[in-house]
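Participant: Sequence plus the predicted model coming up.
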Amino acid sequence: MVLFSSGRIMLLSQLPIVMRESLHAPLQLTGLALALSPLCELVLMPAMAFAALRWGRGTVFLAGGAASVAYYGGLVVVTTPAQLLLLQIGYALFGAATVMVGIDLAQRLMVGRAGRATSIYLSHENVAAINGSLVATVSVATLGPQVGFLVPATLCLVALASATWAFTRHPEAFDLRRGPPRVRRP
């Protein structure tokens, strides 16, 4: 999740610059672009919960991870504000799928300690903020504000490959349809 989320800080710092300098979009459109993904996530979270019940957690999580790879890769080549807004809607799939499934996985792996599991899971945002700040500093300085998004795209690709490996090695742990893992009592 740290790798998947590390581009979010770069997104907040560089998206207004990309919109203004590269896409020549009006400044008012920046607020809409930044708000679009969170608004769409609210609608998509229940849909992702339904999809996880139907196709399994791993599938939904990986779909969200693939959406993040496509998003950051798309930011490198986007040429119009309309394309950017479509990318923002697609990026909502990442947030809706990974957060919903990630919290559920954390709670199932720490049965009986759901609050602690959720706190540990959500702390990835703090680590991602630190990592994302470093990524943004280095990639923007060397590649520029738009092409610099190749770095988070690559990080997301590594995270997607790692998640795919974990989910294929342990499919039973990532499928909501199988029920919670059994707790062994001493």
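Facilitator: Looks like it arrived, so ask away.
Participant: hey, let's count contacts and neighbours off CA atoms from now on
Facilitator: OK.
Participant: was I right about Val78 contacting Leu84?
Facilitator: Yes. Counting by C-alpha atoms under 8 Å, Val78 touches Leu84, with 6.3 Å between them.
Participant: more crowded one of those two?
Facilitator: Taking neighbours as other C-alpha atoms under 10 Å, Val78 and Leu84 compare with Leu84 leading, 21 against 18.
Participant: Distance-wise, check that one relative to Tyr71.
Facilitator: Note on Leu84: its distance to Tyr71, by C-alpha to C-alpha, to the nearest Å, is 9 Å.
Participant: cool, Leu34 as well?
Facilitator: Leu34 is 14 Å from Tyr71, by C-alpha to C-alpha.
Participant: quick one, which of the two is more surrounded?
Facilitator: Tyr71 (24 against 16).
Participant: For the host helix or strand of Leu15, which outside residues touch it?
Facilitator: Element membership for Leu15 (DSSP states H and E) is helix 7-17. With C-alpha atoms under 8 Å, 6 or more residues apart in numbering as the test, helix 7-17 has contacts from 27, 30, 34, 72, 128-129, 132-133, 135-136, 145-146, 149, 152-153.
Participant: Second structure for comparison follows:
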Amino acid sequence: MSHHDDLGQQPGSIEDVVTGAVAGEPAARDSALRLVLASPLYRGATVALFLAGLGQSAAAPQIALFLTKELGGSLTTAGLFYLTNLTAPVAGYLVGARSDRTGGRLGLFRACAVAGFLGWAGIACATQLWMPFVISAVVLGFAGGAASQIFAAIHDELSVRPSAAGDGVVSVVRMALTAGWIVGPSAGAVLSARFGLRSMLAATALCALMQLVPLGVLRTPSKPAPPSRSPEVVQPDALLRTKMRTMRPLLLFTALYVFVYAGEPIKYAYLPIYMIERLHLSSGTEGAIIGIQPLVELVLMPCAVLAARRIGMMRLMVVAAGFGVAANICFATTGSTPGLFAGQILMGGVWGVFAALGIIMAQRLLPSAVATASAIFMSSTALSSALGGSAGGLGVAAVGLPHVFLIPATFALVAVIGLFLMDRSTRKSQASSGGSTGSRRSTQLAH
């Protein structure tokens, strides 16, 4: 547990490096932007992630409407669609583990992008209700590995060509994904209203395929080989225990992130239906409400890095998860356009924190296998979708709209409690070992 908040104290920590690159040092921030613009890999990754966010966010608010209107499914069935995302963490782990063994980050990225194209194209052409379920479970599970391989490739490049603005580069590239989510919901709503839901899903498939273009045939450099060591005989059970112990901080952080994110599938499945069928809002207003969240997120990401330096990363995440509680209460109780905007602005605060620092923290928590760490963390959104979608599908049948949004409010409250307990436990651990640690650091600084 102490590993987490030590990140806020030790030199080279996430707060120190990211804040130095983004919030407190304009020269470093400019350097990060120059690095992104000058490097074919960073520049291509930025464009690719923008396209990924554009396509995903266009489809996310409309998939429930497609299942109910085009294929005749019920609201409960539409919510259960997100159970198909249970395969994504497994697929992501397999892709990440292979990537760490072979180092072929961009080759696997291309395979995952093609899987995304085939999956969304297949859903767009579906004629039976079962078809999107099977396609999502089998094909789109692997598509989610594309973004994690991009971040692993960036990590490898920064390992070969280190820079003080390295974490700033990661933040800039990550912001491109958020930028895609700003444009996508409005574009998807307008495209669906004008050309139909199938055309919108076909456009999502095209966005997945177009990710291949900006990265072309680039290859990331191989990381320096570790020094050779004499072979050691390790028992398989001991190796497994060591591996699980090493991954424990990452898994704990990811599990709490799952509870934070679980409200997103409920929101994207039922908020558009609520706005159109109950509140009778126009498609433009619907798209604006959905799109305000990533806009706020994009603005707040640099501010979140600065705030994490001042109050601590874990404490900031407690506050952000609290915003998630308040946002879902707004959805459940206000019943007005201003109330929905307020909820989405609060959700922008949630993701302004987690989007800015989440992927960097995941890689720092498992530095020996960054592709696996990236895949586990990023595929957790799919696991959250399964949890939220199934809970939402059952909840909407039990309590209806808009009270179904009290379910994600409860999930976010669980995350608040969990993150608070992590923070308190870590600070107690630091206090008990503070004397010897302080002496050791003072000696290091003196030399």
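Facilitator: Good, I have the coordinates. Just so it is clear, the structure is predicted and the values come from calculations on it, not from any experiment.
Participant: re the thing from before, only the buried residues of the helix holding Leu15 of the first structure, if you could.
Facilitator: Of all the residues in helix 7-17 of the first structure, those buried under the rule 16 or more other C-alpha atoms under 10 Å are 7-11, 14-17.
Participant: next one: stretch 72-92 of the first structure
Facilitator: For stretch 72-92 of the first structure, the neighbour count (16+ other C-alpha under 10 Å) marks 72-76, 78, 81, 84-85, 87-92 as buried.
Participant: Which of those residues fall in helices?
Facilitator: Judged by DSSP state H, those include 72-76, 81, 84-85, 87-92 as members of helices.
Participant: So Ala362 of the second structure sits against Thr372, correct?
Facilitator: No. The criterion here is C-alpha under 8 Å, and Ala362 of the second structure misses it with Thr372 at 9.5 Å.
Participant: in what helix or strand does the residue positioned nearest the centre of the second structure lie?
Facilitator: Closest residue to the average C-alpha location of the second structure: Met378 at 5.1 Å, with C-alpha atoms, centre = their mean. In the assignment (DSSP H and E), Met378 of the second structure maps to helix 370-399.
Participant: Can you report how many residues lie near the equivalent of Ser133 of the first structure over in the second structure?
Facilitator: When the second structure is aligned by TM-score structural alignment, Ser133 of the first structure is paired with Gly389. Gly389 of the second structure: 31 surrounding residues under other C-alpha under 10 Å.
Participant: Same question for Leu445 of the second structure.
Facilitator: If you count neighbours by other C-alpha under 10 Å, Leu445 of the second structure ends up with 8.
Participant: and the aligned partner of Ala51 of the first structure in the second structure, how many neighbours?
Facilitator: Alignment note (TM-score structural alignment): Ala51 of the first structure maps to Ala307 of the second structure. Neighbour count of Ala307 of the second structure, defined by other C-alpha under 10 Å: 18.
Participant: go on, Pro46 of the first structure?
Facilitator: 14.
Participant: Tell me which helix or strand it sits in.
Facilitator: Going by DSSP H and E, Pro46 of the first structure is part of helix 28-55.
Participant: coming back round to it: the helix holding Leu15 of the first structure vs the second structure, mean deviation?
Facilitator: Average distance, helix 7-17 of the first structure versus aligned residues of the second structure after superposition (mean C-alpha distance after the TM-score superposition for the first structure): 1.0 Å.
Participant: hmm, back to that, what residue of the first structure takes the place of the residue nearest to the centre of the second structure?
Facilitator: So Met378 of the second structure corresponds to Leu122, using TM-score structural alignment.
Participant: ok now do that match, which residues does it touch?
Facilitator: By C-alpha under 8 Å, 6+ apart, the contact list for Leu122 of the first structure reads Ile103.
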